[in-house]
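1. sequence first, then the predicted structure, then my questions.
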Amino acid sequence: MTSVPTSAVRPRSRRRAWLIAAVGVVAALVAVIIIIALVWPRAAAAPGPGIRVLASGTSSAAEAAAAGGGADGLRAAEYLAEQPTAVWLVPESDPLGQVAQRIDELATEARSQSARLAVVVYGLPDRDCGNHSGGGLDAAGYEEWTAEIGDALRAAADVAPIVVLEPDSLALASECVDVGERAALLSTAVDALVGPSTWLYLDGGHSNWHPAAEMAGLIEQVGDLDRVRGFALNVSNYNLTGDEVAYAHTLAAELGGERHALIDTGRNGADAGGEWCNPPGALIGEPGGTIGDDVVDTNLWIKPPGESDGLCNGGPAAGRWWPDGATSLTREVDAD
């Protein structure tokens, strides 16, 4: 038998071994990439038309529906409990040390509904200048509280949180506090809350409050606006959607054309004549996720319909469930 020289075999063996090793490395890299893609937090799409946010079973409406009551009030509560609506985080009910658990529970609810989580952070010192929703934290406590919220929201990146930061905080600031100090606190809160899948909106007031140029000046005091998506309009108010869309475009232009808007349409289904505190003729507005353009990301229900604005027009204290108000807001729904 003729022997084959060893030198004639080794190069081919080496090439085969190299190819096998290379394939193994590529396969391992592909596996790692797949694992990272599955578990690594990814930036979610911006809010837009068609979005659905959580309708929490812990809302005031849900609690009122579970409690029962008169037929009209119960129908209103049951209807409103089913509507996707932002959840308000306030230190009185979601204090430091507990708010992270609250967010974790809300995120679990959102996953069960294949929805995104929308929250309102509302705990700024002297938050509404001692009006109907007085209170809030001191500066040090606020920094700790918002830091805990930010950590919890980043841990819930898969539900792409939408955050409305301190409604009325800037639009109202010149009436009661040093605007620069408040803007600095809000800037610190922004730093605490930002995340790769968190969409953050500052207070933008509304179309019947500050001229757009003036409101833009207030927003700009918060500092680097590249940290936020934009501003929220009409929160807890009743202005018609068309007016707010027009104002959003003007305000965005004043801010350089880079920022976007959310509009609260929870209670603006009728012209309230400029009245902001429990106006008698108010109606629920368009469901969330029904509008959007190049400036307005979309609309959401931000202030929960059925909760009072304060001790006015027969309402209870601000934030309390008001059966008569809920019934009135949904009267056309009930008629259908």
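-> Yep, that arrived.
2. going forward, measure contacts between C-alpha atoms and count neighbours the same way
-> OK.
3. so where do the strands sit in the stretch 101-250 of the chain?
-> Ranges of strands in the stretch 101-250 of the chain, per DSSP state E, counting those that start in this stretch, are 118-121, 162-165, 199-203, 230-233.
4. what's the closest of those strands to Glu109?
-> Nearest of the strands of the stretch 101-250 of the chain to Glu109, taken as C-alpha to C-alpha: strand 118-121 at 11.8 Å.
5. quick revisit: tell me the most buried of the strands of the stretch 101-250 of the chain?
-> Mean neighbours per residue, mean count of other C-alpha atoms under 10 Å, is largest over the strands of the stretch 101-250 of the chain for strand 230-233, with a mean of 27.
6. quick revisit: and the strands of the stretch 101-250 of the chain as a markdown table, adding distance to Asp264?
-> A markdown table is the format used below for the strands of the stretch 101-250 of the chain (distance: least, C-alpha to C-alpha, whole Å):
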| stretch | distance to Asp264 |
| --- | --- |
| strand 118-121 | 12 |
| strand 162-165 | 11 |
| strand 199-203 | 12 |
| strand 230-233 | 6 |
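7. and the comparison structure, right after this:
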Amino acid sequence: MLFSLPRWSVLALPAVAALLVSAGCGRPEAAPEPEPTTGASAEQARPSAPVPLAGATLFVDPNGAAAEQVATWQSAGRTDDADRIRRISEQPAAVWITSDTSQVTAAVDAVLSRATDAGQMPVLVAYHIPGRDCGSFSGGGALDGDDYRAWIRGFAAGVDGRPVTVIVEPDAVAHSLDKCDGSSDRLALLAEAVTVLKQTGTAQVYLDAGHPRWVRDVSRLSTALRGAGIEQADGFALNVSNFIRTSENVDYGRQLSDALGGRTRFVVDTSRNGAGPAGGATVDGGPAWCNPPGRRLGAAPTTSTGLDRVDALLWIKRPGESDGACRPGEPAAGQWWSEYALQLAGD
């Protein structure tokens, strides 16, 4: 498929300390520490409605893979390289939730607990749809529809009245238009996921909508998004794990929003689009969308974009994590890859 990206990052209970990841350039101002609350007062302190993403301070994890790499290289005397990776570690980035059904509630809770303690807004990616990535480099996901329904309810249980932004199932809607197996059931599952997440009362929900060079017919895509519950969501997400420049995404996003009635808002993943996409279908014997050389970090995450209908520029893909083992010696999808992180960070 054109420019469709694999993406995932396994979160499991034995690795809960690694649940969070930071990435970006331009460190957000730290939010004040929340007052400690207990018992009934803690329940009263929780919001009764979603905290809007626009204007929120995004969660920066001090213990992500990039931060660990900085500490390792600093101790080893590789101070220049450590400084370059700080361009990633000091930025807010999404956390991908891919734990199985028995662990998903704890995985979500662990992230939200840290973010709440920091007074910041976490961005999570729900990534467990059956037939995920159509069986490509990031294949996997729930066993079937019933397993996914249980999983998304477990995800929602982990929210537990705390503010969160959720990007729902990267590639899933666009893949449904590629005739991925089970695509008719997929839209119904996505619509149910949106409903369940919105019923938490505190989640901002954005359905993934691919990118400008995948489904070029926005009328066709808007129909699929309606089937996937976009009218109940807060908007859609573009360019997740991709490299297409922000301006192209914003133009496309407005066209798609117009096709949906002109009021639907969206977010753009700018994590790795600083140099734009690689040319051609393949690079060095691998797909051009998979770990292409010469790419750079994109614009810093912000929830104050000044752009019509754009709620945020986010780092949804965590810079430095592999897209997949697309060439000999490349790590599996979701694994930290320090050499590629250095490329993205630039000189």
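-> Looks like it arrived, so ask away. As the structure is a prediction and not an experimental result, all values here were calculated from the model.
8. about what we covered before: which one of the strands of the stretch 101-250 of the first structure lies closest to Trp301 of the first structure?
-> Smallest distance to Trp301 of the first structure across the strands of the stretch 101-250 of the first structure (C-alpha to C-alpha): 9.5 Å, for strand 118-121.
9. against the second structure, where does that closest one fall?
-> The alignment of strand 118-121 of the first structure onto the second structure (TM-score structural alignment) spans residues 123-126.
10. mean deviation, that stretch versus the first structure?
-> Comparison of stretch 123-126 of the second structure with the first structure after fitting gives an average deviation of 0.3 Å (mean C-alpha distance after the TM-score superposition for the first structure).
11. what's the burial count for the counterpart of Asn291 of the second structure in the first structure?
-> Using TM-score structural alignment as the criterion, Asn291 of the second structure maps onto Asn278 of the first structure. For Asn278 of the first structure, the neighbour count with other C-alpha atoms under 10 Å is 24.
12. equivalent analysis for the one 4 residues further on, please.
-> Using other C-alpha under 10 Å as the criterion, Ala282 of the first structure is surrounded by 22 other residues.
13. can you give me the distance of it to Leu200 of the first structure?
-> 28 Å (C-alpha to C-alpha, to the nearest Å).
14. what's the answer for Ala252 of the first structure, then?
-> With distances taken as C-alpha to C-alpha, Ala252 of the first structure is found 15 Å from Leu200 of the first structure.
15. repeat that for Arg227 of the first structure.
-> Distance of Arg227 of the first structure to Leu200 of the first structure, given as C-alpha to C-alpha: 8 Å.
16. give me the common contacts of the two.
-> Counting by C-alpha atoms under 8 Å, 6 or more residues apart in numbering, the common neighbours of Arg227 of the first structure and Leu200 are 190, 194.
17. okay, buried residues for stretch 275-284 of the first structure please.
-> Within stretch 275-284 of the first structure, the residues scored as buried using 16 or more other C-alpha atoms under 10 Å are 277-279, 282-284.
18. equivalent analysis for stretch 234-250 of the first structure, please.
-> Across stretch 234-250 of the first structure, burial judged by 16+ other C-alpha under 10 Å covers 234-241, 244-245, 247-250.
19. can I get the residues you listed in a markdown table including distance to Ala27 of the first structure?
-> Shown next, in a markdown table, are these (distance: C-alpha to C-alpha, whole Å):
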| residue | distance to Ala27 of the first structure |
| --- | --- |
| Asn234 | 53 |
| Val235 | 52 |
| Ser236 | 54 |
| Asn237 | 56 |
| Tyr238 | 58 |
| Asn239 | 58 |
| Leu240 | 57 |
| Thr241 | 53 |
| Glu244 | 53 |
| Val245 | 51 |
| Tyr247 | 54 |
| Ala248 | 50 |
| His249 | 50 |
| Thr250 | 53 |
